[in-house]
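Novice: I'll drop the sequence and a predicted model, then ask my questions.
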Amino acid sequence: MNKMFAIMVIIGVPVSVAGALLHWPNVLMFAVYCLTIIALASFMGRATESLAIIAGPRIGGLLNATFGNAVELIISLFSLAAGLHQVVLASLTGSVLGNLLLVAGMSFLFGGIKYKRQKFNVYDARHNSGLLIFAIFVAFVIPEIFSMKMSEGKTVSLSIGISIILILLYLFALFFKLVTHRGIYQDREARVKEQEEHEEPEWSKGKSIIVLALATLAVAYISENLVHTFESVAKSFGWSEMFIGIIIVAIVGNAAEHASAILMAVKNKMDIAVEIAFGSTLQVSMFVVPVLVLASLFFEKAMPLVFSIPELVSMIAAVMLTIILANDGETNWFEGATMLAAYIIMGIGFYLL
């Protein structure tokens, strides 16, 4: 599999550059760009896996989520510059749904096929659940409800205020987990397991950082060109901008998390797999979304923090289902299948919308 991704990168990056310079057909280049980004994401996943072994599951999961979401952030910034606000909000919705239902669902499913019962840190799960409820139920729903009685200018002002609060709370959450309460909410079994494991990283710390940096730069270039193919692809296949954002862009943008979380689950490293899925969702909703709202102020038109009703209802349903299934600190393949079924149902709905 690693050799296949390496070949895809060796072929895909030059073809992406040539196609952009020579203006090859957009539909063809859309497929090339997506496959190349997924291949680059596999290298990002391997690098962050090595860093996870060196730095521990929490920091490793955070690094994986951060570099995985860097792809999402880059694509969204170029979409903002192009004035595609609906695609941006849809891709962010898709990222939340993808991480909670697709990434976590596939991790639970494939890990559960190999192991009948998998455990992870229940304290981290409950902590993340509270933040998810805050981000989706409070920070995302309030602008939607209040904007009904507000002018566009006041809605933007409300969005700016909420965005600043979200970023500050996310930074406080990181400080809480990584500094003031690091290791306090770790159960005894997890500590013993951590001490017994002496896995060697595939790459050194220096090589992992270099690979991450180069892959992120390549993804940034390809993502800029990918954005310009959306309109042609939508017309050719009859897809709406919402479907492209929620399903296509979200899957491509989160390819690194998909690969890494599933790999960790199959190795029975559920703490890292859950940290990737939940941590990435929190980072998108509490950091990436507000950063994009603030960044939009520097473009022609500001993007308010107002999602559509279908997007909001889908995110609320995803959060509730994830909390109910994951709050006991253990999982199995059937719970993963349930989450995937929910994702497919929502995908069908957005396709037909």
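Specialist: Alright, I've got the coordinates. All values reported here derive from a predicted model rather than from experimental measurement. Numbers count the residues shown, from 1 in each chain.
Novice: can we go C-alpha only for contacts and neighbour counts from here?
Specialist: Noted.
Novice: those helices in the stretch 251-353 of the chain, which residues are they?
Specialist: For the stretch 251-353 of the chain, the helices defined by DSSP state H, counting those that start in this stretch occupy 255-266, 270-283, 289-295, 309-326, 333-352.
Novice: Rebuild the ones you listed as JSON lines, extending it with mean neighbour count and distance to residue 244.
Specialist: Listed next are the helices of the stretch 251-353 of the chain as JSON lines, based on neighbours: other CA atoms under 10 Å; distance: least, CA to CA, whole Å:
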{"stretch": "helix 255-266", "mean neighbour count": "25", "distance to residue 244": "15"}
{"stretch": "helix 270-283", "mean neighbour count": "27", "distance to residue 244": "19"}
{"stretch": "helix 289-295", "mean neighbour count": "21", "distance to residue 244": "18"}
{"stretch": "helix 309-326", "mean neighbour count": "17", "distance to residue 244": "13"}
{"stretch": "helix 333-352", "mean neighbour count": "18", "distance to residue 244": "9"}
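Novice: for those, which one sits closest to residue 239?
Specialist: Nearest to residue 239 among these is helix 333-352; the distance by CA to CA comes to 7.1 Å.
Novice: distance between the closest one and the chain's centre?
Specialist: Distance of helix 333-352 from its chain centroid, counting by CA atoms, centre = their mean, to the nearest Å, is 17 Å.
Novice: take a look at this one as well, against the first:
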Amino acid sequence: MAPTENSPLLSNNNNNGDQSLPMHRPTSYPSRFSPHAPPGSPNLVSSMWWLFTSSWLNILLAFVPLGFIAEFLHWPAIWRFSLNFLAIVPLAKLLGDATEQSSLKLGQTLGGLLNATFGNAVELIVGVVALLQGQLRIVQTSLIGSILSNILLVLGMSFVAGGLFKSENTFQQTAAQASGSVMTLGVVTIAIPAAYQGSIRMNTLFSQGFDALKSLDDSDSTLDGLLFISRGASMILLVIYVLYLVFQLKTHAFLYEAEEDQDEEEEVAMMTPVAAIIGLLVVTVITSFNADYLVSAIDETANEYHIPKAFIGTILLPIVGNAAEHVTSVWMASKAKMEIAIGVSVGSSIQIAVGLIPALVLIGWAVGQPLTLYFQSFETVVLVASVLLVNTLIQDGRSNYIEGAMLCSLYLVAALSFWVEPDM
């Protein structure tokens, strides 16, 4: 079975026993999540029919045209925001399904490429749209929020769900530690520009006093330094991400090899490769429009209803992009498949921290938007603390419900804090 966007980080279930599964979102299981394959080979029509009817979540596709109508008829901002917010939930699910089906037939290498490209497609689309609109804070908060949502809320709920049915669940320890180290590298690199900015502010404070701090924040030299660090670090992180994919898919694939399980049902291709790619392209284009309308309504909605933009970016938007994965992760954890649950959270977070954030910094460079790796100090502290907690909990290769409760509690504390964080 080829790796897909939904392939687990740490696998112990596989039909052939000799295939490696990359660390991203979990592989689908047709017996639980989709109808049985139609008789004969799928064609374009049957493939597209399956894509749009395979999940009850697709009922929410009714909000897609409503989001377009709200934008074109200039409905109030809260309606434009809410309708496009709900529209992106099923679109995220469709992207995941189409990516998964593409990888089944196209092989491991191309499957890994599709995984890297579409694994966090909603986050990428929202980020690019906000970047082009100059909404740099929305870009940063939505990416930070996606990481926190995955490693705290998704993983925490998965640990709780697994602990309700089994006193203790186990997973492959070596691969978990390796992935945790890559995640740590990503967040530490993000913290370095904040340390640089803090260092300059302290030196200015001691040498010139409080009055100099305001002019320092507006100075071109400070921004130039942050851009230099951020763009250079982004290129380095992207190289690490490529090396990590090679490490995972090729040179050290044995770390992620699955143990043979004769009871596991073989996955059936429900779409042709051509239909899956067409589905990816169509859904991506539609999602880009809904994301554009959503982002354009954020400012007005936040001001009118007194909702902090930091809360919208870090809490609400990530919940939209990760809704389908949340359900899948908790379901798999309840079936004692903790490897898959960890693959959802840690794998997606690595892709964002080491792949997506650096890529958006470089895209901003190309389009003239000064996006940097300098996040607000509060956000950086929350992110680093979250990764440290996750690494502490997964290093023993075991999980239980109290560990999940700790992760969820930290996420709730972060959500409360972002509600009162002043907009910058």
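Specialist: Cool, the structure landed. Because the structure is predicted, anything quoted here is derived from the model rather than measured.
Novice: can I get the helices of the stretch 251-353 of the first structure in a markdown table with distance to residue 43 of the first structure?
Specialist: Output for the helices of the stretch 251-353 of the first structure, formatted as a markdown table (distance: least, CA to CA, whole Å):
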| stretch | distance to residue 43 of the first structure |
| --- | --- |
| helix 255-266 | 8 |
| helix 270-283 | 16 |
| helix 289-295 | 25 |
| helix 309-326 | 28 |
| helix 333-352 | 25 |
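Novice: Which one of those helices lies nearest to residue 206 of the first structure?
Specialist: helix 255-266 (19.4 Å).
Novice: what's the angle from the closest one to helix 270-283?
Specialist: 150 degrees (axes from the mean of the first three to the mean of the last three CA atoms, to 10 degrees).
Novice: and helix 255-266 of the first structure, what does it pack onto?
Specialist: Judged by 3 or more CA pairs under 8 Å, 6 or more residues apart in numbering; DSSP states H and E, helix 255-266 of the first structure is in contact with helix 26-55, helix 57-81, helix 104-114, helix 270-283.
Novice: and those helices, which is most packed in?
Specialist: Across these, averaging neighbours per residue (mean count of other CA atoms under 10 Å) puts helix 270-283 on top, at a mean of 27.
Novice: So which residues of the stretch 151-300 of the second structure form strands?
Specialist: Secondary structure of the stretch 151-300 of the second structure (DSSP state E, counting those that start in this stretch): strands at 169-170.
Novice: Show me what residue 300 of the second structure lines up with in the first structure.
Specialist: With TM-score structural alignment as the criterion, residue 300 of the second structure lines up with residue 232 in the first structure.
Novice: which residues touch that match?
Specialist: Residues near residue 232 of the first structure by CA atoms under 8 Å, 6 or more residues apart in numbering: 26, 27.
Novice: In space, what's closest to residue 274 of the first structure - neighbours in sequence excluded?
Specialist: Closest residue to residue 274 of the first structure apart from its sequence neighbours, by CA to CA, 6 or more residues apart in numbering: residue 104 at 6.8 Å.
Novice: ok, the one you found to residue 116 of the first structure distance?
Specialist: 16 Å (CA to CA, to the nearest Å).
Novice: if I look at the aligned partner of residue 243 of the second structure in the first structure, how far off is residue 286 of the first structure?
Specialist: For residue 243 of the second structure, the aligned residue in the first structure is residue 172 (criterion: TM-score structural alignment). From residue 172 of the first structure over to residue 286 of the first structure the distance is 11 Å, taken as CA to CA.
Novice: The second structure: which residue goes with the residue nearest to residue 274 of the first structure?
Specialist: Using TM-score structural alignment, the partner of residue 104 of the first structure in the second structure is residue 155.
Novice: Touching, that match and residue 405? I think so.
Specialist: No. Residue 155 of the second structure lies out of contact with residue 405 (CA atoms under 8 Å); the separation is 10.0 Å.
Novice: I'd guessed residue 141 of the first structure sits against residue 313; true?
Specialist: No. Contact criterion CA under 8 Å: residue 141 of the first structure and residue 313 do not qualify, at 9.5 Å.
Novice: follow-up on the earlier one: please tell me how far the residue nearest to residue 274 of the first structure sits from residue 83 of the first structure.
Specialist: The value you get for residue 104 of the first structure to residue 83 of the first structure, if CA to CA is used, is 32 Å.
Novice: what does residue 254 of the first structure give?
Specialist: Per CA to CA, residue 254 of the first structure is found 22 Å from residue 83 of the first structure.
Novice: Also residue 215 of the first structure?
Specialist: For residue 215 of the first structure relative to residue 83 of the first structure (CA to CA), the value is 26 Å.
Novice: Ok, residue 124 of the first structure next?
Specialist: Distance from residue 124 of the first structure to residue 83 of the first structure, by CA to CA: 38 Å.
Novice: Among these two, which residue is more densely surrounded?
Specialist: Comparing residue 124 of the first structure with residue 83 by other CA atoms under 10 Å, the one with more neighbours is residue 124, at 20 against 17.
Novice: Tell me the counterpart of the more buried one in the second structure.
Specialist: Residue 124 of the first structure maps onto residue 175 in the second structure, by TM-score structural alignment.
Novice: List the single closest residue to its match in space, sequence neighbours excluded.
Specialist: Nearest non-adjacent residue to residue 175 of the second structure (CA to CA, 6+ apart): residue 255, at 6.1 Å.
Novice: who's in contact with the one you found?
Specialist: For residue 255 of the second structure, the contacting residues are 174, 175, 248, by CA under 8 Å, 6+ apart.
Novice: how much space is there between it and residue 343 of the second structure?
Specialist: Distance of residue 255 of the second structure to residue 343 of the second structure, given as CA to CA: 14 Å.
Novice: try residue 120 of the second structure
Specialist: Relative to residue 343 of the second structure, residue 120 of the second structure is positioned 13 Å away (CA to CA).
Novice: what does residue 182 of the second structure give?
Specialist: On the measure of CA to CA, residue 182 of the second structure and residue 343 of the second structure end up 14 Å apart.
Novice: same check, this time on residue 103 of the second structure
Specialist: Per CA to CA, residue 103 of the second structure is found 17 Å from residue 343 of the second structure.
Novice: Quick one: residues contacting residue 336 of the first structure.
Specialist: Residues in contact with residue 336 of the first structure (CA under 8 Å, 6+ apart) are 104, 105, 106, 107, 108, 109, 112.
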